[in-house]
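Colleague: fold the following for me, if possible:
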Amino acid sequence: MTRNPETPNIANGGHAHDADHDHGQVVTASNERRIRLVLIFTASYAIVQAVGGWFSGSLALIADAGHMVSDSAALLLALIAYRIARRAADATRTYGFHRVRVLAALANGATLLLLVAWIAWEAVQRINAPVEILAGPMLIVAVIGLGVNVAGALILWSGNRGDGNLRGAFLHVIGDLLGSVGAIAAAIGIMLTGWTILDPILSVLVAMLVVRSAWSLISDSIRVLLQAVPRGVDAVEAERGLASLPGVAEAGHFHAWTLTDESSVATVHVSPAEGTDPLSLPQIVSGWLKERYAIDHVTVQVDPPGKLDPGHH
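Modeller: Below you'll find the model as predicted:
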């Protein structure tokens, strides 16, 4: 039998969803261009900074150069993730490849934490065994680096802030920017006081500023991968709200998770109130969830009255 594609397929135990919804998410081309441009800036300056750090003996510059090398790899990973995410969904991966972007964001956060650990270890070694530092060359290289990082941050900030992949790249650049500020402060301090210990101390302070951002990125990525409910969604309250809608007698088995940075998915069972057309419930339920929780794809199963256990998750 041929069914109208605009008509929900509802039966006892059947499922219905919004026929207008498309699982595919748009990978913003402008975001990809921004990351590509910042990658060129970051990789080029990392080489300059590494040479400058080696020549001047500055841990702050060397640490920031290592940070920028790590960022270059992360930015390259982000570009690869965009290319993969652009691939269309298929019969095996019906939601497409957009979770690759989440994996890339998780990798970015993890590399940041590893870098912080490395900087802290090197700083301890420098404190125990101070080395001579050429503050003049260190200051020049750090100022150039600050300009490069400010430009990169502005390029990424103007992109789509809801894109976790882009946000990961932005946090990396902010870490680089803070590293340049620390290197400038250390260079000026050494020039004025001769205290070379300022270099490793400021390196550690800059690294600590990165930890919070890195952990936030990791925790958000883990929430998505573990299919936790989207932030701001309470499953129990959602069921209560659905059960109170006109035409809905019961609501239960509510599940919601984040598909990509900008798309949430939910499934729920409802039963119709007396005199209510079951075919009307999917639109009512999906409309309420989209308005209340910004969930843009909802699968609704309509069960016979009295057959649903609302408290079960």
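Colleague: from here on, contacts and neighbour counts on C-alpha atoms
Modeller: OK.
Colleague: quick check: closest non-adjacent residue to E132.
Modeller: G57 (6.5 Å; Cα to Cα, 6 or more residues apart in numbering).
Colleague: T42 contacts D71, correct?
Modeller: Yes. T42 is in contact with D71 according to Cα atoms under 8 Å; the separation is 7.4 Å.
Colleague: I have a second one here; can you model it like the first so I can compare?
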Amino acid sequence: MTRSHDHAHAHAHGANANRTRLWVAIAIIGAFLVVQVIGAFVSGSLALLADAGHMTSDLIGLVVALVAAMVAARPATDRQTYGYRRAEVFGALVNGVILVVVAVSVAVSAVGRLVTGAEGESHEVQGVPMLVVALLGLVANVAAMLVLRAGAKDSINLRGAYLEVLGDLIGSALVIIAAVVIVTTGFDAADPIASIAIAVLIVPRALSLLRDVMHVLFESAPADTDVAEIRDHILRTAGVVAVHDVHVWQITSGSPVFSAHVEVEPEVFASGRTGELLDELGGCLSDHFDVAHSTFQLEPAGRAEQEHSWHP
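Modeller: Just a heads-up that it's a prediction; the model follows:
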């Protein structure tokens, strides 16, 4: 009971810290977004506008992540027995979709500008304002990343927000490179080329995030969980003779749940050791595999064959 209480307390503390991180990141990104949009129109830079669009998606994604985190903090009820923590996963899903949409939009606009440039229609870009705004954007993104980084390891929701800001950081770096090229050489095509590079970099991260979301929604075992090793640990426990119907899934990232039917020797029931065995099994999963929520159904040896006859 103490172990479960400590885990719940730690999770609540981490959730509060994550919400604070999101608020700070929203303030940083929101304040700079205005500067970036103005800079994009002053300089005429598509790359800067693309980066502003990406930063807008960052801001939307951060707000979605914050709302999801607030919903996830609501307590469990008789209807929502696991609470609302999976809201974080849906927040990450929205972030992933936003990233893909932004990448496609940026790529289409950049290709269009390259085509018109090849046809002789020039588009002058003011390199110096573009460079100044991009440098400021780099600083803003670094600040937001430092705020979000600590929570990104444990929360898929915060990881989605972190990846968006990371993508924008890379985007700012590419805009800086393009601005330097324009200032030093006058090669305005560097602007749409940088935009395409930004789009190309966004897509793999978005797909990686969406893949992780699908793993949770399809109730796959966590990537760092070895189900065979867990089964072996259970079988090595004194009094256990077999284990079946093993299931491991996640409510959200960092919150694995385990259930299994465990066949035990008759002496376990006869001597009243069931409570002791349940404590031992639960402690094994918590200590060795960081699974705080585990459910074991203790059964007499040979029960699996009878269950299979009921469920052919």
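Colleague: now for the residue nearest to E132 of the first structure: what does it line up with in the second structure?
Modeller: If you follow G57 of the first structure across to the second structure using TM-score structural alignment, you land on G44.
Colleague: show me what counts as buried in stretch 203-220 of the second structure.
Modeller: 203, 205-206, 209-210, 212-213, 215-217, 219 (16 or more other Cα atoms under 10 Å).
Colleague: if we can go back for a sec, distance check, the residue nearest to E132 of the first structure against V302 of the first structure.
Modeller: Separation of G57 of the first structure from V302 of the first structure (Cα to Cα, to the nearest Å): 70 Å.
Colleague: what about those two, which has more around it?
Modeller: V302 (26 against 19; other Cα atoms under 10 Å).
Colleague: what helix or strand does the aligned partner of V147 of the second structure in the first structure sit in?
Modeller: Matched by TM-score structural alignment, V147 of the second structure corresponds to I155 in the first structure. For I155 of the first structure, the host element (DSSP states H and E) is helix 135-157.
Colleague: residues touching that helix, excluding its own?
Modeller: Residues from elsewhere that reach helix 135-157 of the first structure (Cα atoms under 8 Å, 6 or more residues apart in numbering): 31, 34-35, 38, 41-42, 45, 48-49, 52-53, 56, 58, 61, 166, 169-170, 173-174, 176-177, 180-181, 183-184, 187-188, 190-191.
Colleague: what comes up buried for that helix?
Modeller: Under the neighbour-count criterion of 16+ other Cα under 10 Å, helix 135-157 of the first structure has 135, 137-139, 141-142, 145-146, 148-153, 155-156 buried.
Colleague: again, but for stretch 290-303 of the second structure
Modeller: Residues of stretch 290-303 of the second structure classed as buried by neighbour count (16+ other Cα under 10 Å): 290-292, 294, 296, 298-301, 303.
Colleague: ditto for stretch 97-110 of the second structure
Modeller: For stretch 97-110 of the second structure, by 16+ other Cα under 10 Å, it's 97-104, 106-107, 109-110.
Colleague: identify, from these, the entry nearest to R3 of the second structure.
Modeller: Taking Cα to Cα as the measure, R3 of the second structure sits nearest to V97 out of those, at 37.5 Å.
Colleague: the closest one maps to what in the first structure?
Modeller: Per TM-score structural alignment, V97 of the second structure is aligned with A110.
Colleague: out of the buried residues of stretch 203-220 of the second structure, who's nearest D232 of the second structure?
Modeller: For these, the nearest to D232 of the second structure is E219 (21.6 Å; Cα to Cα).
Colleague: counterpart of the closest one in the first structure?
Modeller: Per TM-score structural alignment, E219 of the second structure is aligned with Q227.
Colleague: same thing with T20 of the second structure?
Modeller: Under the alignment (TM-score structural alignment), T20 of the second structure pairs with R33 in the first structure.
Colleague: for T56 of the second structure, same thing?
Modeller: Under the alignment (TM-score structural alignment), T56 of the second structure pairs with V69 in the first structure.
Colleague: if we can go back for a sec, how big's the offset between the helix or strand hosting the match of V97 of the second structure and the second structure?
Modeller: Using DSSP H and E, A110 of the first structure sits within helix 99-128. Once fitted to the second structure, helix 99-128 of the first structure is off its aligned match by 0.9 Å on average (mean Cα distance after the TM-score superposition for the first structure).
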